[in-house]
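[1] Attaching a predicted model along with its sequence, questions to come.
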Amino acid sequence: MQAEVVGQRDDGSMIRKRGNDLGGFLRSRRERLTPAEAGIEPGITHRRVSGLRRGELAELAGVSVGYYTRLEQGVSTSASGAVVDALAMALRLEPAEHEHLRILASPRRPVRLRSSRSTLRPSIRVLLATMSAIPAVVIDHRSDVLAWNRLGHALLAGHVDFDAPDSRVRPNIARMLFLDPHHRALYRDWQAKAQVTVAALHQAIARHPADPELERLIGRLAVDSPEFARMWVRRPVRACSYYLRQLDHPVVGQVTLSNETVTLPDDDQQIGLFYAQPGTADADALTLLAQGLELHPVGPETAAQKENAQ
């Protein structure tokens, strides 16, 4: 189960406080909501916290203080749909946060044992190869890179071997974002990208509480990156399939691209697509990057091209 990261074992897995994933999320949102935002009149007594008190939230949600306290303390680890909806309304949760709370509070929370390595369908690899003009990358719920096309590789991680997704240790977007200075420098909007990445990992571990590889990734990031650790404890949750990415690319310079994320059904994998409006300087930058690949090809295409040239 998801919980607070408090350390790391020798094998890299997380040492966590068990049984309080639901409570931790509730507490973070209660402390975030001010009395004014909740419509509570200010009292004459001094408040020791800026957010709502437990009793205030319980009253807004229509539950007893004792019951809410048991939820937040991890004594009770599930709640009915009606209680979840009432808490979500009282806490002013966004739709993505509401759904996240529903997953955490499910009395029959699904536990999907994951293999140590995600598998990419061959048809998706073929699909990537056909997208020669659009940078594309496929990641799994752990943010492991399962595959990318040539332009996607050149855009996001040209300093990494093209065939790295097929190696024993795959590139990982979250790990590169926080620990790889080359990949970090790519994002002019690094803070925004980092927040989205941490939120995605929170949602992933809520869906897959029995995934040791995911636990190990989060544990290592929490230990190796103070920035990740600070973001993680804030428990960001959001859902958005479209972003504008402001990049500072080492080859083509500053470029702003639309980033669409398409979820693959049944696989818990996503395709990230990057594109620019036709006729813009950003589109010209992508064309320039593609032309550079034609002059200096990488990946499995290279061997075939060399044979044809002989």
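    Everything's here; your move.
[2] rest of the way, CA atoms for contacts and neighbours
    Noted.
[3] What about P135, how many residues nearby?
    By the measure other Cα atoms under 10 Å, the count of residues near P135 is 23.
[4] Now tell me what touches the helix or strand where Q203 lies from outside.
    Element membership of Q203, judged by DSSP states H and E, is helix 190-207. Residues outside helix 190-207 that contact it (Cα atoms under 8 Å, 6 or more residues apart in numbering) are 1-2, 100, 103-104, 110-112, 141-143, 174, 177-178, 184, 187, 211, 214-215, 218, 228, 231-232, 235-238.
[5] Give the buried residues for that helix.
    For helix 190-207, a neighbour-count test (16 or more other Cα atoms under 10 Å) marks 190, 193-207 as buried.
[6] so how far is it off the chain centroid?
    3 Å (Cα atoms, centre = their mean, to the nearest Å).
[7] Would you enumerate the residues in contact with the nearest residue to H249 once chain neighbours are set aside?
    Leaving out its chain neighbours, the residue that sits closest to H249 by Cα to Cα, 6 or more residues apart in numbering is L186, at 5.7 Å. By Cα under 8 Å, 6+ apart, L186 lies in contact with L156, L247, D248, H249, P250.
[8] dropping in the other structure now:
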Amino acid sequence: MHKKALSAMLRERRALISPESHGLARPTGQGRRAPGLSQQQVDLLLNRAIHTYHRLESGTYHNPPVGLLREVAQLFRFDEQEWVSLCRYARDEDPPGPLRPSAGKEIPGMWQEAVEGILHPAYITDASWDMLACNSPFTEMVPDGRVPGNMMRFMLLDPDGRAILSDWETAWAPLLVPQLRAALVARPDDTVLRGIEREVLADPLAGPLYEAGGAVIHPDGDERPIRHVKLGPGWLRMCAAQPLASPGARLIILMYQQGPRQDGAPAIRSGRTWAGLPPA
């Protein structure tokens, strides 16, 4: 627990919530000068026992339950990044899932221009793997330039997807199904993901692989074989990142190498030189 950061964060945000906005009177007791809700009013609004919120804000509530943190975050109108910070300050861990079901379903419009400026094939999907943005090099590597509506469904179930993903049963599918399973753990009520899961379980090839499980939850740094529609067989080196304002969304950059697999670039560490100059 990070008491100082937790207390400052909660106290600042509590001060922004007016009691009147929740049908409560502003406390007028002796010495009461602080703006916003009182700690007792927070307990009242959350239907919690007296002093529950005081223990949280003061840092004396060790390992508070995620349910309490979620209720506080929703009452204080936290965004997704603030929700992550709250869980880290209070429990020393990331939250088990997003604060709101709508999280990860959209990105700022500037991301389309950013993706178009990437030289390699690149795309962004939302938290359900629905396509949000892609560039022209990406459309050139898929059959007929047809942009998939959902990348997970395309890679696991679409015949065109299976055709261009070389060695699909060994090099692709066993690494995809754990990502779907992990996403459902974090977003169990996501109807798109549940629909894909049902289709996968009903599929004679993908179903057994899904049932077998696996531990891979992201493709960052992977190298996998592919049949590029225009350039032929080769390998993809994959970079994965997340737009910070949209937890669960994914930016995927696919660096294509024609022909046989080649050694990848070494890991990047601080202290490297730039253009022959020593580090500052």
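    Thanks, I have it. In this text, all values refer to a predicted model and were calculated from it rather than measured experimentally.
[9] TM-score of the superposition?
    In this superposition the chains share a TM-score of 0.52, using TM-score structural alignment, normalised by the length of structure 2; 167 aligned residues with a Cα RMSD of 3.1 Å.
[10] before we move on, the earlier item: can you tell me what the residue nearest to H249 of structure 1 aligns to in structure 2?
    Counting by TM-score structural alignment, L186 of structure 1 corresponds to I164 in structure 2.
[11] isn't S136 of structure 2 right up against P121?
    Yes. Using Cα atoms under 8 Å as the test, S136 of structure 2 is close enough to P121 to be in contact (7.3 Å).
[12] re the thing from before, out of the buried residues of helix 190-207 of structure 1, which is nearest to V84 of structure 1?
    Of all those, the one sitting nearest V84 of structure 1 is A206; the distance, using Cα to Cα, is 15.7 Å.
[13] what's the counterpart of that closest one in structure 2?
    So, by TM-score structural alignment, A206 of structure 1 is matched to V185.
[14] Could you do D248 of structure 1 as well?
    Using TM-score structural alignment, the equivalent of D248 of structure 1 in structure 2 is R227.
[15] How about its match, nearest residue that isn't a chain neighbour?
    Take R227 of structure 2 and drop its neighbours on the chain: the residue closest to it by Cα to Cα, 6+ apart is P233, 4.2 Å away.
[16] who are the neighbours in contact with that neighbour?
    Here P233 of structure 2 is in contact with P225, I226, R227, Q258, G259 (Cα under 8 Å, 6+ apart).
[17] Wait, the second one touches G234, no?
    Yes. Counting by Cα under 8 Å, G234 is a contact partner of I226 of structure 2 at 5.5 Å.
[18] higher neighbour count, those two?
    Higher neighbour count among I226 of structure 2 and G234: I226, with 25 against 18, using other Cα under 10 Å.
[19] contacting residues for the alignment partner in structure 2 of I218 of structure 1?
    Aligned by TM-score structural alignment, I218 of structure 1 pairs with E197 of structure 2. Applying Cα under 8 Å, 6+ apart to E197 of structure 2 gives the contacts L180.
[20] roughly how far apart are E197 of structure 2 and P101 of structure 2?
    18 Å (Cα to Cα, to the nearest Å).
[21] next one: V200 of structure 2
    On the measure of Cα to Cα, V200 of structure 2 and P101 of structure 2 end up 23 Å apart.
[22] With neighbour numbers in mind, choose between the two.
    Using other Cα under 10 Å, the more surrounded residue of V200 of structure 2 and P101 is V200, with 22 against 13.
[23] Measure how far the helix or strand containing the more buried one is from the centre of its chain, please.
    Using DSSP H and E, V200 of structure 2 maps to helix 191-202. Mean-position distance between helix 191-202 of structure 2 and its chain equals 19 Å (Cα atoms, centre = their mean).
[24] ok, then the element right after that helix?
    The helix or strand immediately downstream of helix 191-202 of structure 2 is helix 206-212, counting by DSSP H and E.
[25] Distance of L201 of structure 2 relative to L231 of structure 2?
    For L201 of structure 2, the distance to L231 of structure 2 equals 33 Å [Cα to Cα].
[26] Next: D144 of structure 2.
    To L231 of structure 2, D144 of structure 2 is 14 Å away according to Cα to Cα.
[27] So those two - more neighbours on which side?
    Legend: neighbour count by other Cα under 10 Å for D144 of structure 2 and L231, higher for L231 (13 against 10).
[28] what's the neighbour count on the closest residue to that one other than its chain neighbours?
    In this structure, L231 of structure 2 finds its nearest non-sequential neighbour in Q258, 7.0 Å apart by Cα to Cα, 6+ apart. Other residues within reach of Q258 of structure 2 by the criterion other Cα under 10 Å amount to 16.
[29] got it, and Q270 of structure 1?
    Per other Cα under 10 Å, the neighbour tally for Q270 of structure 1 reads 21.
[30] And it? What does it align with in structure 2?
    Q270 of structure 1 maps onto R250 in structure 2, by TM-score structural alignment.
[31] about what we covered before: conserved subset of the contacts of P233 of structure 2 in structure 1?
    Here is what carries over to structure 1 from the contacts of P233 of structure 2, by both residues aligned by TM-score structural alignment, their matches' Cα atoms under 8 Å: P225, I226, R227.
[32] Return the distance of the most centrally placed residue in structure 2 relative to L180 of structure 2.
    Among the residues of structure 2, G248 comes closest to the average C-alpha position under Cα atoms, centre = their mean, at 2.1 Å. As judged by Cα to Cα, G248 of structure 2 and L180 of structure 2 stand 12 Å apart.
[33] can you check N63 of structure 2 too?
    Distance, N63 of structure 2 to L180 of structure 2, using Cα to Cα: 29 Å.
[34] repeat for V200 of structure 2
    V200 of structure 2 sits 10 Å away from L180 of structure 2, taking Cα to Cα as the criterion.
[35] part of a helix, is A163 of structure 2?
    Yes. Judged by DSSP: H, G, I helix; E, B strand; the rest coil, A163 of structure 2 forms part of a helix.
[36] Can you tell me the closest non-neighbouring residue to it?
    R227 (7.6 Å).
[37] Which elements pack onto the helix or strand containing the one you found?
    For R227 of structure 2, the host element (DSSP H and E) is strand 223-228. When contacts are defined as 3 or more Cα pairs under 8 Å, 6 or more residues apart in numbering; DSSP states H and E, strand 223-228 of structure 2 sits against helix 159-164, strand 232-241.
[38] Just want the angle from it to strand 232-241.
    130 degrees (axes from the mean of the first three to the mean of the last three Cα atoms, to 10 degrees).
[39] Now strand 223-228 of structure 2 on structure 1. Mean distance?
    Taken against structure 1, strand 223-228 of structure 2 registers an average deviation of 1.5 Å after superposition, with mean Cα distance after the TM-score superposition for structure 1.
[40] All set now, cheers.
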